[in-house]
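Asker: Next come a sequence and a model predicted from it.
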Amino acid sequence: MTAILTIHGVNQFDPDRAPAEAAARLGAVWTTALNHGLTVPVEGADVRMVYYADLLQPTGPVSQGAEGDLDHMSPEAAEAARHWAELHGVDLDQAQGRVLTPVRWVADAVARRKGLDRDAVRGLVARFFPDLVAYLHSPATRDAVQTRLAEAIERESPSVLIAHSLGSVVAYDTLWRHGLKVDALISIGSPLAMPDIVFPHLQHTCTAGKGSRPQGAGAWVNIADPGDLVAIPQPLTERFDKVTTNIRTGIGAFSFHKAANYLRNKATADAVARYVS
């Protein structure tokens, strides 16, 4: 039986469930979404979710993703959001100067430039950057998250590792640091190439300024919506060598970063189907 391991992105903390229960619940959602595009349903495979959102909660169970979080971000998360806005062409000098520019203004400026719903972009910013900073800038948290994934890979021996958003950063780091093997790494909506914010902090020594497919990954398929505000810059291959396949495909004008939409997409189904038996 084919083993498929999945790892989620940001904003998946479930304060009402133990980690194992949260993993099972989220894994079921992912399995349903994957089955949407597959001609051979993944019920014939062993699909497991690696859940790590609980490890990103340094002060215990708290609600994430509320719009008000834009006003209470850590300095590191707020600075990352400002860098991100600049990558999207926002001139922070239009506001109060770089350091003083409110994150709410940053999110709204990106929404205007991209012609997107303001609240949707605010929600993305409020969810993405606190989780990203919690992983990248806390060594203890980063080690704990990677250990959880590494143990799952060693236990399940998956053929396929599907990683969404921040999960693709965790997967990349873990495969390199632990020397683990999978037949295929499938990254969806990945921010791995994001300069200043993500790329310089990856735990792999770059060659000529570029990262590379982890040695233990037999193949690396990267899938990104051209309008995904997190999967930037595109193509990923500008920053990484030995990416087996890089695919740009639309997953929905108003769902540009949602895992379920990536999982339902034909490109993801085709990539997974090669390994489902």
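Answerer: Cool, got the structure.
Asker: drop to CA atoms for contacts and neighbour counts, all remaining ones
Answerer: OK.
Asker: Leu185 falls within a strand, correct?
Answerer: Yes: when DSSP: H, G, I helix; E, B strand; the rest coil is applied, Leu185 is found to be in a strand.
Asker: separation between it and Val170?
Answerer: With distances taken as Cα to Cα, to the nearest Å, Leu185 is found 12 Å from Val170.
Asker: Find the residue at the geometric middle of this protein.
Answerer: The C-alpha lying nearest the average C-alpha coordinate of the chain belongs to Ser165 (Cα atoms, centre = their mean; 1.1 Å).
Asker: Please list all residues in contact with it.
Answerer: With contacts taken as Cα atoms under 8 Å, 6 or more residues apart in numbering, Ser165 has the following neighbours: 8-10, 187-191, 230-231, 257.
Asker: before we move on, back to that, out of Leu185 and Val170, which sits in the busier spot?
Answerer: Legend: neighbour count by other Cα atoms under 10 Å for Leu185 and Val170, higher for Leu185 (31 against 27).
Asker: What residues sit buried inside stretch 110-117?
Answerer: Using 16 or more other Cα atoms under 10 Å as the burial criterion, the residues of stretch 110-117 that qualify are 110-111.
Asker: any chance you could map the strands in this structure?
Answerer: Per DSSP state E, the chain carries strands over the ranges 3-7, 46-50, 160-164, 182-188, 211-212, 217-224, 240-241, 245-248.
Asker: now the third one, how far from the centre of its chain.
Answerer: How far strand 160-164 lies from its chain's middle: 10 Å, per Cα atoms, centre = their mean, to the nearest Å.
Asker: and it, what does it pack onto?
Answerer: Contact partners of strand 160-164 among helices and strands, from 3 or more Cα pairs under 8 Å, 6 or more residues apart in numbering; DSSP states H and E: strand 3-7, strand 182-188.
Asker: which residues does Leu34 contact?
Answerer: Listed by Cα under 8 Å, 6+ apart, the contact set of Leu34 reads 41-42, 260, 263-264, 269.
Asker: Apply 6 Å and report the result again.
Answerer: When contacts are counted by Cα atoms under 6 Å, 6 or more residues apart in numbering, Leu34 touches 263-264.
Asker: then this one, side by side with the first:
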Amino acid sequence: MKRKLIFIHGRSQQFKDSIQLKAEWISAWKKGLKLNGLELPMEETDIAFPYYGQTLHDLVERSPEVAEIIIRGAEEDAAKKAFVRSVIEEIKKAKITDEQLETIVGSDVVERGPLNWPWVRGVLQAVDKYIPGGSGSSIALATNDVYQYLNSSGIRDSIESGVLKAISPGIETVVVSHSLGTVVAYNLLRREGESREWKVPLFVTLGSPLAVTAIKKALRPIGHPSCVSKWYNAMDPRDIVSLRPLDEDHFDISPSIENHLEVNNHTDNRHGIAGYLDDKQVAKRIYDALVA
């Protein structure tokens, strides 16, 4: 029986037509295949694309003030504030210098460190100022979405329902995921893969935040999903969402994950799916797994 392919998208996909969004993923993959002198190895209709973008938007509050509320730290419970603070602190360590932060909030706030919320706001403002294509408000919202997925069973169940239906027991399925979708896919493969008799010859994560400490802790114990034969991760080092590779230093599991860290993502924020799927090596790895 031929292998199947499933694409699992990330956040900020609300108000989009699911058919058009799937077409955009396929179009980007085709561009990457063309660089290898290849064409799609399957019919487009055979590619599964469970869409949860509108569901996520509808379940997580999305008023224009939400990002500002998160950034201010107002009206947030202690657990969420701790999660957001941890993520922002890690971004600061990886991408923002003390000198850059000081130009925004002053030396006193920098010295007091991440336990004071003005420091957190300052880092997000520094993302806007110093990271090309970076957006502090987008980081705040993305962090909130991941937190909601990890901590709200209602949101988690709604997001996962379509993915669960798209993977069939005993049928070899290549899973390609992006951004928040990598967290969703990993969590499902780890939790459900063995009991549901899933067979995943290749699990692909693109622009994945799984190595971010707060996310990794929420998913403990981490490990290689037993239903997955090989795991391939790709990232652009400039992608502030993925932040770190899934290597032995940041996501130490056995067997280890193959990392492709030389993606030149051409999208504005270095994180867009088009800039990953049209990468020559990424496109070829997906192709090879399907025709094996």
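Answerer: Noted; the coordinates are in hand. Source: prediction; values computed, not measured.
Asker: about what we covered before: can I get the strands of the first structure in CSV with distance to Gln57 of the first structure?
Answerer: Listed next are the strands of the first structure as CSV, based on distance: least, Cα to Cα, whole Å:
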stretch, distance to Gln57 of the first structure
strand 3-7, 17
strand 46-50, 16
strand 160-164, 19
strand 182-188, 24
strand 211-212, 29
strand 217-224, 28
strand 240-241, 31
strand 245-248, 33
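Asker: Between the ones you listed, which one is closest to Val145 of the first structure.
Answerer: With Cα to Cα as the measure, strand 46-50 is the member of these nearest Val145 of the first structure (9.5 Å).
Asker: Comparing the strands of the first structure, which comes out most buried?
Answerer: Across the strands of the first structure, averaging neighbours per residue (mean count of other Cα atoms under 10 Å) puts strand 160-164 on top, at a mean of 27.
Asker: in the stretch 1-150 of the second structure, which spans are helices?
Answerer: When assigned using DSSP state H, counting those that start in this stretch, the helices of the stretch 1-150 of the second structure occupy the ranges 18-35, 53-59, 66-72, 78-95, 98-105, 107-112, 117-130, 136-151.
Asker: ranking those helices by burial, who's on top?
Answerer: Here the criterion is mean neighbour count by mean count of other Cα under 10 Å, and of those the winner is helix 117-130, at a mean of 22.
Asker: Quick one: residues in contact with that helix.
Answerer: Residues external to helix 117-130 of the second structure that are found in contact with it (Cα under 6 Å, 6+ apart): 71, 105, 109, 134-136.
Asker: what's the angle between that helix and helix 78-95?
Answerer: On the basis of axes from the mean of the first three to the mean of the last three Cα atoms, to 10 degrees, helix 117-130 of the second structure is oriented at 40 degrees to helix 78-95.
Asker: What's the residue nearest to the centre of the first structure aligned with over in the second structure?
Answerer: For Ser165 of the first structure, the aligned position in the second structure is Ser179, judged by TM-score structural alignment.
Asker: do you know how far that match is from Val110 of the second structure?
Answerer: Computed as Cα to Cα, the Ser179 of the second structure to Val110 of the second structure distance reads 30 Å.
Asker: thinking again about what came up before, looking at the contacts of Ser165 of the first structure, spot the one nearest Tyr52 of the first structure.
Answerer: Sorting the contacts of Ser165 of the first structure by how near they are to Tyr52 of the first structure, with Cα to Cα, puts His8 at the top with 8.1 Å.
Asker: Now check the second structure for the residue matching that closest one.
Answerer: With TM-score structural alignment as the criterion, His8 of the first structure matches His9.
Asker: swap in Leu34 of the first structure?
Answerer: Mapped onto the second structure by TM-score structural alignment, Leu34 of the first structure lines up with Trp29.
Asker: ok, its match to Asp288 of the second structure distance?
Answerer: For Trp29 of the second structure, the distance to Asp288 of the second structure - Cα to Cα - is 13 Å.
Asker: Likewise for Ser63 of the second structure?
Answerer: 43 Å.
Asker: Please apply the same query to Arg220 of the second structure.
Answerer: Counting by Cα to Cα, the gap from Arg220 of the second structure to Asp288 of the second structure is 31 Å.
Asker: out of these two, which sits in the busier spot?
Answerer: Neighbours per residue, other Cα under 10 Å: of Arg220 of the second structure and Asp288, the larger number sits with Asp288, 11 against 8.
Asker: Could you find the counterpart of that one in the first structure?
Answerer: Under the alignment (TM-score structural alignment), Asp288 of the second structure maps onto Arg274 of the first structure.
Asker: Please convert the helices and strands packed on strand 160-164 of the first structure to TSV, extending it with distance to Thr174 of the first structure.
Answerer: Shown next, in TSV, are these (distance: least, Cα to Cα, whole Å):
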stretch	distance to Thr174 of the first structure
strand 3-7	12
strand 182-188	12
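Asker: Between the ones you listed, which one is closest to His88 of the first structure.
Answerer: strand 182-188 (19.8 Å).
Asker: ranges for the helices of the stretch 151-292 of the second structure?
Answerer: Secondary structure of the stretch 151-292 of the second structure by DSSP H, counting those that start in this stretch: the helices cover 153-166, 180-192, 213-218, 274-277, 280-291.
Asker: What degree of burial does Phe146 of the first structure show, as a neighbour count?
Answerer: Actually, residue 146 of the first structure is Gln. It isn't Phe. One way to gauge burial is a neighbour count; for Gln146 of the first structure, by other Cα under 10 Å, it gives 21.
Asker: Look up the closest residue to the residue mapped onto it from the second structure, ignoring the ones flanking it.
Answerer: For Gln146 of the first structure, the aligned residue in the second structure is Glu160 (criterion: TM-score structural alignment). Among residues not flanking Glu160 of the second structure along the chain, Val184 sits closest, at 7.1 Å (Cα to Cα, 6 or more residues apart in numbering).
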